[in-house]
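**Q** What follows is a predicted protein model with its sequence.
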Amino acid sequence: MRWRTVSAFKHAGRTMLVKRLGADEGPHFVLVHGIGVASAYYRRLARALAPHGAVHAVELPGHGGAPKPAEPMSIEDYAGVVSAYVIQQGLVDPILVGQSMGTQVVTEAALQHPNLFRRVVLIGAVVNPRERSALHQGLRLLQDCMFFETPTSNWVVLRDYVRTGVRWYAATLPAMLGYHTEDALRRLTAETLVIRGGRDPISRHDWNLQMRRLIPLARFVEIPRKGHVVMYSAPEAVLAPILELAGLAATDAAAR
């Protein structure tokens, strides 16, 4: 699959890449990746979403092909860049989709601009407050790669890790660990879809249930037998509840 367009967006001295797919009409889906990775593992979901609206898959500053900023960024900084892009493009009522650390970024963006972001999707959300350490997260990531992901998904993720590099990963990790997602979710007013792969060791079942309780307007979907990058391993299963959140019934989606 080839992206329709790839562009660079600059804000506050930082550069984010945006890869576009689909038409310019219909809902806008803004896909935000996790720590160390980039847009590649969103390709299958982007392709599934493209017939139903406009897809914007970002590569956050320092990640993938996006230039590395002079200084490490906070979750608030990343959210500010994503929000600035949406505002500059004039996207109306977009749906923010975040995975792993990307769930923190989209949550923070929705907190910064509650009138702009009314619908949010959290896939494999982090960080479980019971496992808020680099050691815990590293062990859970290893467990996921070894037992719950396919060789193909591991290869896609590994390639982006290599592009991002160990230094920027290490520079970003304190921001991810230091952002208290559980506190942010209590203040989230957006209609929220929480998605988890049923075997995801990083975003565990009890943590997702806690999130559902914390968010005023939340629905929880668990996809059986899948790991942390469930939107790559089961894009159609992830697609269905996202389209429902977007207000597209199954009959409407099939007609597009």
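**A** Sure, I can see it.

**Q** C-alpha only now, for contacts and for neighbours.
**A** OK.

**Q** And the helices in the stretch 151-256 of the chain?
**A** Counting by DSSP state H, counting those that start in this stretch, the stretch 151-256 of the chain has these helices, from start to end: 151-164, 166-178, 181-186, 205-214, 230-233, 235-245, 250-255.

**Q** Can I get those in a markdown table including distance to Pro129 and mean neighbour count?
**A** Below are these laid out as a markdown table (distance: least, C-alpha to C-alpha, whole Å; neighbours: other C-alpha atoms under 10 Å):
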| stretch | distance to Pro129 | mean neighbour count |
| --- | --- | --- |
| helix 151-164 | 24 | 16 |
| helix 166-178 | 9 | 17 |
| helix 181-186 | 8 | 17 |
| helix 205-214 | 8 | 17 |
| helix 230-233 | 22 | 25 |
| helix 235-245 | 25 | 18 |
| helix 250-255 | 36 | 11 |
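
**Q** this is the other structure I want to compare:
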Amino acid sequence: MKLHHRIDGPADAPLLVLGPSLGTTMDVWRPQLPALNGSWRVLRYDLPGHGGSLPAASGFTVEDLAAAVLDLVEDERFAVGGISLGGAVAGTIALLAGHRVRKLVLVCTSARFGEPGPWLGRAALVRGKGMAALVPVLRDRWFTPGFDGRWVLDMAAEADAKSYAACCEAIAAFDLTGRLGEVAAPTLVVAGADDPATPLDHALTLARGIPGAFLTVVPNASHLANVERPDAVTTALVGHLTGDYRTAYGDSPPPPAAETGPDRLAAGMRTRREVLGDAHVDRAVAATTDFTRDFQEFITRYAWDEIWNRPGLDRRTRSCVTLTALVAGGHLEELAMHVRAALRNGLTRDEVKEVLLQAAVYCGVPAANAAFAVARRTLAEIDAEGL
């Protein structure tokens, strides 16, 4: 398999390899090129039957695509990234040639793109009716309502249907979930907050599974976040590649690994999810901005790992303490969240009531009265949700 490719940038600059999403060409990276070409030698490639690459003569796997990309690269170290299928190829390259990969960038992609059935169904659709049958569907998956991405949609209309179908079949068989821990390259995961194709939980799987990975969630962006919100994605990409964390992650660099460590952040996120639930944490992560990112990472490491994971108290007891402290401090906006957390940690409703009664004695009746109102409303919501 030989892929059409192009190299831009200074001949003596370090190499950066970028892969496109399924249905697009190398030009999907056009919004990022001006910021990259001055410092990197950027190699972009087309998938089989897309852009300038010849149609596929037979079926192939994502690993085959990764091997074909590696054939384009001289014997040197390089950074690699990709969008969607291109991200899957980049992640596979990081496993096949990890000793050569400087940095890894995974944009709106996944370790596993869902069950095989829908992908095999899409392959059958385009084989039978051509790409014209799919383009209207792609508009809603690639962009949020109102965004004009016709120049990208035109790429899909021109793709070879049989090659597109072969890519769908490769995606159907793709699964790196069990190997994420083997990725050694410093990794940036970029997610579109409104992406239906690779939702936020796919990005969280990557960020939790790859040691030390950073996650950037781009608000008001769907699957092609780098096209729809180019400034946000370019800023994160350049910052990660250059190591300028003031650019990528806010004004302050991540604390040194010796003090905080990716393991502590991952452990804190795991506990946060176990106590508060995935839905709440997903919303918090999706709402994270450059302004709030440092604080979110701080509470994940400090509160949810250093404190909640200490062995001195079990989680039931910590929930009792937390409920009491929130009543005492009048932090009713967080009380509802921790009533739910207390139930997840094994307290019964009667035990929550006893905690609030105890708080009435030591924190004051007015404070407990307000807390009972919040708890009563929260329990009613839980009943309505059928939980």
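**A** Noted; the coordinates are in hand. In this text, all values refer to a predicted model and were calculated from it rather than measured experimentally.

**Q** TM-score of the superposition?
**A** Comparison of the two superposed chains (TM-score structural alignment, normalised by the length of the first structure) gives a TM-score of 0.81, and 235 aligned residues with a C-alpha RMSD of 2.7 Å.

**Q** quick one on the thing from earlier: quick one: closest of the helices of the stretch 151-256 of the first structure to Pro94 of the first structure.
**A** When these are compared by C-alpha to C-alpha, helix 235-245 sits nearest Pro94 of the first structure, at 11.2 Å.

**Q** Specify, as a residue range, where that closest one falls in the second structure.
**A** Using TM-score structural alignment, helix 235-245 of the first structure corresponds to residues 230-240 of the second structure.

**Q** residues in contact with Phe147 of the second structure?
**A** Phe147 of the second structure makes contacts with Glu228, as judged by C-alpha atoms under 8 Å, 6 or more residues apart in numbering.

**Q** Please tell me how far it sits from Val352 of the second structure.
**A** For Phe147 of the second structure, the distance to Val352 of the second structure (C-alpha to C-alpha, to the nearest Å) stands at 48 Å.

**Q** How far off centre is the match of helix 235-245 of the first structure?
**A** With C-alpha atoms, centre = their mean, to the nearest Å as the basis, stretch 230-240 of the second structure stands 15 Å off its chain's centre.

**Q** Mean deviation, that stretch versus the first structure?
**A** Following the fit onto the first structure, the mean deviation recorded for stretch 230-240 of the second structure is 2.0 Å by mean C-alpha distance after the TM-score superposition for the first structure.

**Q** Then stretch 161-168 of the second structure?
**A** With mean C-alpha distance after the TM-score superposition for the first structure, stretch 161-168 of the second structure averages 1.5 Å from its match.

**Q** Would you check the span in the first structure matched by that stretch?
**A** The aligned range for stretch 161-168 of the second structure in the first structure is 166-173, by TM-score structural alignment.

**Q** gap between that stretch and the chain center?
**A** The chain centre lies 18 Å from the centre of stretch 166-173 of the first structure; the measure is C-alpha atoms, centre = their mean.

**Q** re earlier: out of the helices of the stretch 151-256 of the first structure, which is closest to Ala134 of the first structure?
**A** Nearest of the helices of the stretch 151-256 of the first structure (C-alpha to C-alpha): helix 166-178, 7.6 Å.

**Q** Measure how that closest one sits relative to helix 151-164, angle-wise.
**A** Angle, helix 166-178 of the first structure to helix 151-164, by axes from the mean of the first three to the mean of the last three C-alpha atoms, to 10 degrees: 100 degrees.

**Q** all strands for the second structure, in order.
**A** Here the second structure has its strands, by DSSP state E, at 5-8, 15-19, 41-45, 78-83, 101-107, 187-192, 214-218.
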